[in-house]
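In: sequence plus predicted model, see below.
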Amino acid sequence: MRNRPETPLAMPPASPRWNVDHAPQFRLRTLLVLLGLVLSVVAGRLVHLQTRIPEQFTEVWDRTYESFEPIPSRDGRILTADGQILAFDEPRFDVSVHYRWLEDPPDERWLKQTVRSRLPRHQRRDPEHIRQMTETVLAQRQQMWSELAYVTGLSDDEFDRRRRLIQRRVERILEHVRQRRAATAESESVETEPESQRPWWEAGWDSVVEELTTPPRRDLESPLIIREQLDYHRIAEHVPVEVVSVIESHPSRFPEVRIERATERLYPGNDLAAHLIGRRQPVTAEEIEARRERFPEGDPLDYEVGDRIGRSGIERAYDRHLRGLRGMRRLTRNRQGETIDTETVREPTDGQDVILTIDSGLQQQAEQILDRVIVPAGQAPEASGADAEAPPPVGGCIVALDVSTGEILAAATAPRHDAGALGRGDLESWTAALNDPRRPFFPRLTQMAVAPGSVFKTLTAIAMIESGIDPEAPLHCRGYLDQPDRNRCLIYRRYGVGHGDVTLSDALCQSCNVYFFDSARRMGPEAIAMWSRRFGLGEATQHDLPNESGGNVPSPDEAARSGKTWYPGSTLQLAIGQATLTTTPLQVARMMAAIANDGYLVTPRFVRDVSATPADQPAGGDVQLASYESTRTTLRERIPGLSPGTLARVREGMRMVVEHHRGTGRNIALDDVAIAGKTGTAEAGGGLPDHAWFAGYVPADRPRVAFVVVLEHGGSGSRAAGPLARELVQALLDRGFIQGGR
């Protein structure tokens, strides 16, 4: 019995309650019930997910995203006093298309999502409906290409060429990002601590924590998408407004085609008053950062990188008025980056118009007067064929202003840059202007500080009378002051004779150096310097253009402060507008206006009004200015200390300059109007030709307009600048700024 075959499972259980063979059917039923309960819970949950709360899981696919894009505004216009537009913003329309609608072959994921989004839910699993919708989307895309090329005026080949260029550029960016991403992943895979140096329980614990807390890497499963694949890309530029209306009125024919609006700054006058207008150029990132620091609560002009900011002239001085403020548009996009809704949340605000004081016709005539006499571009003065006494000037300036208000009627400079070409970004024009030795960008009106020469004798005459020297007392001029080889008159250098007995009027008329040498010696340099500053020389005129040169009025006190020696000869040279004395054409014009208006120093101004742009007036073309009202008052002040009759004696001498048979400016006399003025020939030094000046006012008996003509290295004031002044006065007559008659 002990040797019979038995197994442990067949042996009697140690406990009477445990028996593996007891009630097997009951155990199977129990297992089946438990399994059914688990499956019922899973099935119930699936039904609940599909019928009750599917939106909680599909929400991420239907989620939309909001972004904002700017709506461009127009900067204000710059106009002349007679309504001629010198600068304005022209709307510019570009056509952009979403990258996925340009890509060929199309992205599979994008195509699948686009097809599914167009199908009802019950058809999204039907292969036949999916196939038909796929063909529809691809056919629509091909049709859009053809129609877009047609309406934009592009051939099919040119459209395909541009589309392929965009795609190649995006693919290069994508490949570059992919390579950098792979390189970054390799660098991150390097362990900071070798496993051999760590205890096995720490490495094991870290592995458990990493598996439980770190999401799985999906680098290889999820495709790489860059921003350029979700952006719109420009396919056509500067399209007419008719094209814009066609595209925007037929969105179904042009899916994911967008019109980008911008503005271009145009200067229809090209080089007309280019130095006054100035230029606008894109603002830099550094300037944006500086403005953010300056305005921590927000830039009031809302500048961003790429916006235009005034760099010079009126564009810079009145930038805060001209600057338009952009609007804002809210864009709603789906998960694929496609725009499904737009809303304007802030309307753009256009900039204000700036109305200048200059007259376009007078300005153009003044510029033409200068252009005829200066050295042509690319030609040196020596190659012009002119003799040494009358060299062609390398540059010049003409300015005319109202003696009562200080309004600038014309301010011409030569040479000038072409604001129209430079505004269009013409590289050839930029290069030519930058390499031009005549310096066409140099604002000679406000920064050409040179010696005024004998024009300054009018100021010396004022200082002499106010110092108590009798203007009627004659002085015998023998052609030189003390010695025949120094301090001489021009007539003595040329003919070896003097002017004889001269009074103040005669000295101004004939530009007698000896008379003013003697007067300066008697009154001293302090009086000349003091009256120079009272008449606005040696300091900025406070006009409304940026970057003005103040010039220099030398004096013994200034020389002592700078450690220099003031010699007796310095006083004599100062009296005739030489030494280290420098003035700008605008300062001299202001001085002439003060002489003409009996002692009131006016502030020159180039802008008459700053007004909002009328809604019914176009961006370009001529406009009517009747609705504009002046918002500025005339700035003028009485020059202190002037005695009655002082300026009358100076004006008498200036009139004789033109009307007397011995006057240095007799060649500019006109029969229709009396001219008062003063010639000036200022030594430039360094072996360079003299600067030629003529300054005065008209009419001589009832002054209305003060003017200055200066030619840089132009030679004699009477022979070079005088005839140009005569043409300017004739233009003033023709344009009605002054009345004829004597």
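Out: Perfect, I can see it now.
In: C-alpha from now on. contacts and neighbour counts both.
Out: Will do.
In: tell me which element residue 170 falls in.
Out: Per DSSP states H and E: residue 170 is located in helix 156-188.
In: for that helix, buried residues please.
Out: Of all the residues in helix 156-188, those buried under the rule 16 or more other CA atoms under 10 Å are 159, 160, 163, 166, 167, 170, 173, 174.
In: ok, structure two:
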Amino acid sequence: MRTKRYYALGIGIVFGISVLIWRLSSIQLLNTENYSKHHINLIEESVAQRTQELVLNNGRGQFLDSTGKPLSYEDKNVLVLFPFLKNTTWKVDEVARILNISQAELEGSIHSATKPFIYGGKHPIELNSTQVNSINDLKIPGLFAVKKSFASKENLAEDLIGFTSKNKKVYKELYPDRKDIDIPPIGATGLQKTFDEFLLPDGEAKLIYHVDGEGKPLFGNQVKYIEPANPYYPVNIRTTIHSSLQKGMEEVLRKDNVQKGGAVLLDIETGDVLAMASMPDRNPSDPYKNHGSVNYMLTQETPGSVFKTVVAAAAIEKGLVTSEETFPCDLDLYGKPAKRNLGTLNFEESFSQSCNRTFGGLANRVMDNDQGAIESFAEKLGLIGDIGWHGDIYHLSDFHQLAMDNGRIFISESNKKDHNFVAQTGIGQKDVSVTPLGVANMMATIARGGEKKMAKVVSAIEYQNGTNMIDFPSKQAEGEVISPFTAMKLQQLLRKVVTGNKGTGKSFQTLPVQVSGKSGTAQTGNGDSYNKWFAGYFPYDKPKYSLVVVNLGVKENEGGINPIFSDLVQMIYDQSSKGVLEALSNEKKM
């Protein structure tokens, strides 16, 4: 009996030791990067336990404006202090004198420190080059004057650039071959997401200090500076954004209290996006709150009468309307007395005063002639479809700079056969849904005489030394185009909207530059809620800019769009007249 007990005890001891060995091997050898149901990375945690560090740059590529200046970040010279300084004798008085602060203030800042920190905290003292050199010449262990990257205070074009977040699962799915110990943030929205593969860091630039379990130095007071070894990386993304125009646009939209919507400005010659702003502003602590992460310039919305431009193009090119023909604009789409009694108008007057009866009828006339015509002309004008820059680059085929909606005209084929449905389509209602960038692209196409170009927001991916890794040239858009004659007639119609005594854009006659364009007020189908648009280009005689402004989900008697468009044109004119834009253009060429 006793022998059996010894035997059982022996088996139990061997089993227990085996379990312990298996557990130890699991911790030290087998599951070091994914331990337990909590998926703990033991290597990361071990390193974190015995090091103190301060990251100077996370190693992720950054965004530049059209001249190569930082758009999403700014570098500052700051003072970094390590906590072991409070236990050593160092030249406190000399450092305080260089910083022009009291010795007590400097000593007090480090008294309760347990981790390395930047002097000044959230509002760091920015050092000039003389201070940097003077402090570093003292060669004080644990005290460094260094350059650190900070998120830009202005945070320009935040919705276009987007933001990053840490998501280990998504990271592993996207980049299964990467073996990072510490999972870096990845692009969640905007250009951060579309260019994520290029922006990923090879490592951080940081100051690092080794400690024991009690936080005491392991190797003396030695602080190491670590940075990625490749001098060409990380790459930066040079955008087409003009910082001064972007800043001015955002200021105007806030001043004019745009709660949801925004504006987009294109260079007509190149198709470059010079400025793009979407409201509301993003909440840094909760970017998805109140749809702050959405770039409304790239989402499709109901355009209202702006879409009459497409119907006009189709009717002109197909010879289905003449300038002499008149229309009963005292009636609405269905032949009943109109809310706005405009009387009898010809084609040009109907466009400038935005007569629904005319364009509802013309839409049916066009569709009776060719059921694919309205969609076809929306594509010919560059309003819908794949309008952003795309093509083969590096090892990526059909790379798209922008993640955006393509827009649509009809959801189903049956809707094309319903005359009432087609009439509402003709005035930009029902299924019609387009992006503000698409509308700006349409205006640019008309201003060029019918030539279509891809809308571009990034001009190059650059190495750290400023040379180009990948260049994004301006590109013609694929597909059919409108005739030069149709483009000329559309130019005249858009100009009459402003010059006509009863045109919906007559308020722009007082602007210091000649504007052409089209207004739009669309019912959203959500009670007393409207999308208000104005889209145009200027100067009329020598077109340079295409501008679209939209105020989404506002009440019928609120959120007027013309004053906002006017303020933006004035801002652009002021910058141009002061030489700001010319200086930027020259700087871009250097």
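Out: Ah, there it is. Just so we're clear, the structure is a prediction, and the values are computed from it rather than from any experiment.
In: overlay them and tell me the TM-score.
Out: The TM-score (TM-score structural alignment, normalised by the length of structure 2) is 0.71; 492 aligned residues with a CA RMSD of 4.3 Å.
In: returning to what we had before: from the buried residues of helix 156-188 of structure 1, which is closest to residue 454 of structure 1?
Out: Distance to residue 454 of structure 1, by CA to CA, is smallest for residue 166 among the buried residues of helix 156-188 of structure 1, at 66.5 Å.
In: the closest one: what's it in contact with?
Out: Shown in contact with residue 166 of structure 1 (CA atoms under 8 Å, 6 or more residues apart in numbering): residue 233.
In: quick one: map it onto structure 2.
Out: Taking TM-score structural alignment, residue 166 of structure 1 has no aligned residue in structure 2.
In: what count of nearby residues applies to residue 95 of structure 2?
Out: 21 (other CA atoms under 10 Å).
In: pretty sure it sits against residue 135.
Out: Yes: shown here, residue 95 of structure 2 and residue 135 form a contact pair, counting by CA atoms under 8 Å, at 6.5 Å.
In: check the buried residues of helix 156-188 of structure 1 and tell me the two furthest apart.
Out: 159 and 174 (22.7 Å).
In: packing partners of the helix or strand encompassing residue 444 of structure 2?
Out: Following DSSP H and E, one finds residue 444 of structure 2 within helix 436-447. In terms of contacts (3 or more CA pairs under 8 Å, 6 or more residues apart in numbering; DSSP states H and E), helix 436-447 of structure 2 is packed against strand 261-267, helix 484-499, strand 530-538, strand 545-554.
In: select, out of those, the one closest to residue 174 of structure 2.
Out: strand 261-267 (31.4 Å).
In: mean deviation, the closest one versus structure 1?
Out: Strand 261-267 of structure 2 differs from its equivalent in structure 1 by a mean of 1.2 Å after superposition (mean CA distance after the TM-score superposition for structure 1).
In: run the chain-centre distance for the next helix or strand after that strand.
Out: Downstream of strand 261-267 of structure 2, the next assigned helix or strand under DSSP H and E is strand 273-279. Averaging C-alpha coordinates over strand 273-279 of structure 2 and over its chain gives two centres that are 8 Å apart (CA atoms, centre = their mean, to the nearest Å).
In: helices or strands up against strand 273-279 of structure 2?
Out: With contacts defined as 3+ CA pairs under 8 Å, 6+ apart, the packing partners of strand 273-279 of structure 2 are helix 158-161, helix 243-255, strand 261-267.
In: just say which of these is most tucked in.
Out: Mean neighbour count (mean count of other CA atoms under 10 Å) peaks for strand 261-267 among these, with a mean of 27.
In: identify the residues contacting that strand?
Out: With CA under 8 Å, 6+ apart as the contact definition, strand 261-267 of structure 2 has outside contacts at 249, 253, 272-280, 296-297, 436-437, 440-441, 444, 455, 544-552.
In: try 7 Å
Out: With contacts defined as CA atoms under 7 Å, 6 or more residues apart in numbering, strand 261-267 of structure 2 is touched by 253, 272-279, 296-297, 437, 440, 544-552.
In: corresponding residues in structure 1 for that strand?
Out: Following TM-score structural alignment, the aligned partner range for strand 261-267 of structure 2 in structure 1 is 396-402.
In: quick one on the thing from earlier: onto which residues of structure 1 does the helix holding residue 444 of structure 2 map?
Out: With TM-score structural alignment as the criterion, helix 436-447 of structure 2 aligns to 585-596.
In: the matching stretch vs structure 2, average offset?
Out: Mean for stretch 585-596 of structure 1 is 0.8 Å (mean CA distance after the TM-score superposition for structure 1).
In: any buried residues in that stretch, and which?
Out: Counting neighbours by 16+ other CA under 10 Å, stretch 585-596 of structure 1 gives 585, 586, 587, 588, 589, 590, 591, 592, 593, 594, 595, 596 as buried.
In: how near is residue 362 of structure 2 to residue 418 of structure 2?
Out: 14 Å (CA to CA, to the nearest Å).
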